[in-house]
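In: Need a 3D model of the sequence below.
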Amino acid sequence: MSSNGAAPTAPQVQESGIKAALKYTGIPQSWLSKRPKLPSRNWLIFIGITSTVTGYYLYDRRQCKTIRQAYVDKVKHLAEVPLHSHDYPRKVTVYGAKWPDDEDSDRAIKYFRKYVKPILVAAAVDFDMVIGKRYGDISSRVADEIRSRRRLEAGIDPPKRNIIAKAGNHSPEAERRRELAGGIVLVGRPTFKEFMEGLRRGWSDGLEKVDREDKLARELESDGKFDELEEPSSPVDPESVGDGEPLPTKSRLPPSTGLFKPPYLRPLPVDKGSSSSSSPIPEQFNIPPASIPQQPPILFVPFTNYLGFLQVPHMIWDFFNQRQKVLSGAQCAYKLIESQTRPFEPTTDLDCGLDAEHYYKSSMKKYAESIEKIRTGYYKALPDKLKTARDLARGNREPTKDETNYPPPTEVELRAERLKKELRWRSDVSGWDIIKPEAPVAFDERFNGALEVFADPLDKETEL
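Out: Predicted coordinates:
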């Protein structure tokens, strides 16, 4: 008989299934009896944002692969066409100028390699890449190449001889046909401006070879930066001292600049019988031609490089929208491969990539002033360096301990350093004057009929 007042015990629920099996595996009973519930508010926010960002990133990269593969499938049959053993594949020239205020000078070429090159490789199209390390490098290179070709065609320079015999036809006419069948790729607005300026200068300047370094050295020779400093006047009678010999006054001293001047900076003797403006080539070769020959077709690749804190939102947007760049690069490569061209239209084609100039850093507006500030500081410190170099060279004083351990530059080194700096400063400023937003794109009326651009293929590709 049960004791009085005892409460009846509830019947135990018989466990079965997976819970009964997991009970004997050592899993705590609290874990098995715990009922699931929704995460907290903060966890829901974190999971939602993380999954959305990750999903958008994965979707974008998957679309990039799909777009690229679709264009590769369109052109890969061209790589399977047999090529004669004496023939060469089609080759294009790719130019990439330095983006304003970007320390990485090959940013435009990196863009080409990532978004345009895969399609060209699939179609077996070869290419040469030209990188502008500093402002104005592309324009100088293009102008020099055009002048060299003009000198060769005018018979001023002898044709180049190939030491190693090559198979196939390498006549100037055949090389010219291959060049016209290739094309020119310009990545970004700065590259476009520099190329057009180089094209204009190459067909407008004379054929006389000008050594820029020698020309600048002669110009710097007369600015007086390396002249001897005047010594303070002595109270002693300058006409007679001691034995009656006159002191060497400034008028009696030989010029000291000739002793410490490097040979390549000394003035060359001038033949008085001939005019200094005479040219070693006939004057008619320095006259610009009335028309220019047909040029290879041009492909402009849009490119914008975001720099600075204020453009971080654009960087984030670009990171999650790489498919737009892949599509743009693939379309440009497809236009080049299809080789459908149209005449260059100055009214519209000169504005290619104009929107990209709005993203230049605001500090570039004072670029010329910053160069001038650096130049002023250099010339302010130059007299002290020059005095130290001359005192040590002439034995006027003994070198200090620091000067013995770390010898200061000599006058010859200071002259060479100054020439190098002036070349860089002037080249940078002239190059910036070409690509700055206020400067228009160089154009010559002779370009009409000589320039062509790659056009969209007639068969409109479907939107991806």
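
In: From here on, just use CA atoms for contacts and neighbour counts.
Out: OK.

In: Just the terminal-to-terminal distance for stretch 446-459.
Out: Length of stretch 446-459, first residue to last, C-alpha to C-alpha, to the nearest Å: 32 Å.

In: no wait, stretch 78-90
Out: Using C-alpha to C-alpha, the end-to-end distance of stretch 78-90 comes to 11 Å.

In: Another for comparison:
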Amino acid sequence: MVDSSSSAAAPGAGKPQVPPKPPNPVFKMMGLPNLRFRLPSRNWMIFWTITGSFASAIIYDRREKRRAQQKWCELVAHIAKEPLEVEQMRRKLTVYLAAPPGDGLRVARDHFKEYVKPILTAAALDYTVIEGRREGDVRAGAAEHIRKLRRKAGEPSTVVEEPSVEAAVLDMRERIGVKDEPAPKGDLVIGRHTWKEYVRGLHEGWLGPLDPPAAPVDHSVQENAEETMKDVAAGDQPEPTDQQGVSVTKLDDIKIDEDKTDEPKAEEKKQEDKPSKPAGRADAYITTADYPSAHLPPTLPQSFDSSIPIEFPHILGFLNTPIRMYRYLTQRYLAESIGREVAGIVLASAARPYRHESFSIDSELSEVSVDSSAPLDGPIGELPRGKYEQQAVLEGEEKEWHKSVHKRDEDDKERVWLDDIVLDPRIAARMKHSVLSPEDEARSKRIAEQKEYILGEERPAPVPFWKRMWINYGYGEDEETIRRKSILGNIDGEEGA
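Out: Okay, the predicted model is just below:
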């Protein structure tokens, strides 16, 4: 009889068992465990692949973004080293920024500091910021800035300007003979919503009057006064009123309803909870319908300072997370585009008029010193009309505005953000857009290829990574800083020093 235990042999019994590899005695002496190198599991492979890919995309994008900004900063850095006379002030630009629709002003400020300010700082240019926290603030600020220039140029006005620190500083500079640098200025407008207000304020400042409009008349008070006069003429005794014209009723004639005493408080609470409405048209000096009948002021220049609209992509909402994630990983393209525009207005080497459907491509680029000889002071009916480039600038940003911004109230007569841009041909023809000249464009490419550096300087030798990290974290100094340091001798006169 055959033994059943011997017939049923265990599988793999013929293979010799390999003993585990003994641990390295060095690790054992150091107190380290026996480390076995093996591939991670499937879940860990998925985790590290996704995490590593996302981190690599961020690192690559930030590096390319830094390189793009460095290229445009090196392109304009020679302006900071140009000598300036003692009685001259550095050229100043004007920056217009407003809170994006549906968000706060801090987002616009961060966008300016991240993409625009580094290039202005590299060129050592001064700038003035006109901010707006709600719709209509930038329009009012831009129009008031132009009206001040017109009053200063000598146009008659009944407005008495209040004393301010800025006016006192400007007056003191004029007394001691300090003047601005004789160089072209410009305006940087951030975002489509700010651009709409900027164009509206430009028209209001140059075409509108210098004196503020009359206060609106309250027709209800006027009708009450007329009714009171009729009652007096008829022999009726008018109700007693206080000093403000409000009727005074005796306490005996008042019946208090306890159930309705809380209604006024509830109404007041509802009014407080409502968000603040955009700036209305009560403070507007001129409307878009009055453009054709407006007369040009005598101080209107033949051409305005150059202006550039800056991209400001801003989208809200949880469902737009994929779009926001893509933009977060591709900030290098935005830095390249904005850097080109800002460098063009900083260098101020070339400018072109905004395109019109009647313009030709050959007459697109012009020098900044070009003097427009077109008859821009004639009647508005004789000037060209049509589609202007200013109306289509950054038009795609309006589709990404929050849906709450597109809602109109019944009492809103005009909304600068929602209404179409209305241009007067006499003003639109005087606007210019700064661009890079072909020479500056070629030099920027050479800078990107590491073939050229700041004008008048040679590119320094590359610093190794370990040395750069050593310097950045405060353990050393670069050669440029050491060379600028003043070497002091033996001040105390000690021997052996």
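
In: TM-score, when you put one on top of the other?
Out: Once superposed, the chains reach a TM-score of 0.63 (TM-score structural alignment, normalised by the length of the first structure), with 334 aligned residues with a C-alpha RMSD of 3.6 Å.

In: Can you give me the neighbour number for the closest residue to R147 of the second structure other than its chain neighbours?
Out: Leaving out its chain neighbours, the residue that sits closest to R147 of the second structure by C-alpha to C-alpha, 6 or more residues apart in numbering is G205, at 5.6 Å. For G205 of the second structure, the neighbour count with other C-alpha atoms under 10 Å is 25.

In: What's the match for G205 of the second structure in the first structure?
Out: The equivalent of G205 of the second structure in the first structure is G202 (alignment by TM-score structural alignment).

In: quick one: contacts of the helix or strand hosting that match?
Out: Assigned by DSSP states H and E, G202 of the first structure falls within helix 189-204. Contact with helix 189-204 of the first structure is made by 95-99, 136, 138-147, 186, 287-289, 292, 300, 302-303, 352-354, 356-357, 431, 434-435, 441-444, as judged by C-alpha atoms under 8 Å, 6 or more residues apart in numbering.

In: ok, now stretch 43-59 of the first structure?
Out: With C-alpha under 8 Å, 6+ apart as the test, stretch 43-59 of the first structure has contacts from F320.

In: Mean per-residue distance, it versus the second structure.
Out: On superposition with the second structure, the mean distance recorded for stretch 43-59 of the first structure (mean C-alpha distance after the TM-score superposition for the first structure) is 0.8 Å.

In: hey, where'd the strands end up in the stretch 51-200 of the first structure?
Out: Along the stretch 51-200 of the first structure, the stretches classed as strands by DSSP state E, counting those that start in this stretch are 91-96, 126-131, 184-187.

In: hey, which of those strands is tucked in deepest?
Out: strand 184-187 (a mean of 26; mean count of other C-alpha atoms under 10 Å).

In: In the second structure, point out the residues matching it.
Out: With TM-score structural alignment as the criterion, strand 184-187 of the first structure aligns to 187-190.

In: show me what contacts E411 of the first structure?
Out: If you count contacts by C-alpha under 8 Å, 6+ apart, E411 of the first structure has them with F260, K261, L386, A389, R390.

In: go again using 6 Å as the cut-off
Out: A389 (C-alpha atoms under 6 Å, 6 or more residues apart in numbering).

In: try A450 of the first structure
Out: Here A450 of the first structure is in contact with Q294, Q295 (C-alpha under 6 Å, 6+ apart).

In: SS state for the counterpart of it in the second structure?
Out: With TM-score structural alignment as the criterion, the equivalent of A450 of the first structure in the second structure is R430. Classification of R430 of the second structure by DSSP: H, G, I helix; E, B strand; the rest coil places it in coil.

In: need the strands for the stretch 351-464 of the first structure, in chain order.
Out: Going by DSSP E, counting those that start in this stretch, the stretch 351-464 of the first structure shows strands at 452-454.

In: And the helices in it, which stretches?
Out: 367-394, 401-405, 411-435 (DSSP state H, counting those that start in this stretch).

In: Which single helix of the second structure contains the most residues?
Out: Assignment by DSSP state H gives helix 42-76 as the longest helix of the second structure.

In: From G206 of the first structure, how far off is P159 of the first structure?
Out: Distance of P159 of the first structure to G206 of the first structure, given as C-alpha to C-alpha: 20 Å.

In: More neighbours: which of these two?
Out: The neighbour count for P159 of the first structure versus G206, taken as other C-alpha under 10 Å, is higher for G206 (19 against 12).

In: helix, strand or coil for that one?
Out: Per three-state DSSP, G206 of the first structure ends up coil.

In: Spatially nearest residue to it, not counting backbone neighbours?
Out: Nearest non-adjacent residue to G206 of the first structure, counting by C-alpha to C-alpha, 6+ apart: N286, 3.8 Å away.

In: Give the burial count for the one you found, as a bare number.
Out: A count of nearby residues for N286 of the first structure, using other C-alpha under 10 Å, gives 14.

In: One more: D223 of the first structure?
Out: Neighbour count for D223 of the first structure, taken as other C-alpha under 10 Å: 9.

In: got it, and Q340 of the first structure?
Out: When neighbours are counted by other C-alpha under 10 Å, Q340 of the first structure registers 15.

In: V232 of the second structure now?
Out: Residues contacting V232 of the second structure under the criterion other C-alpha under 10 Å number 12.
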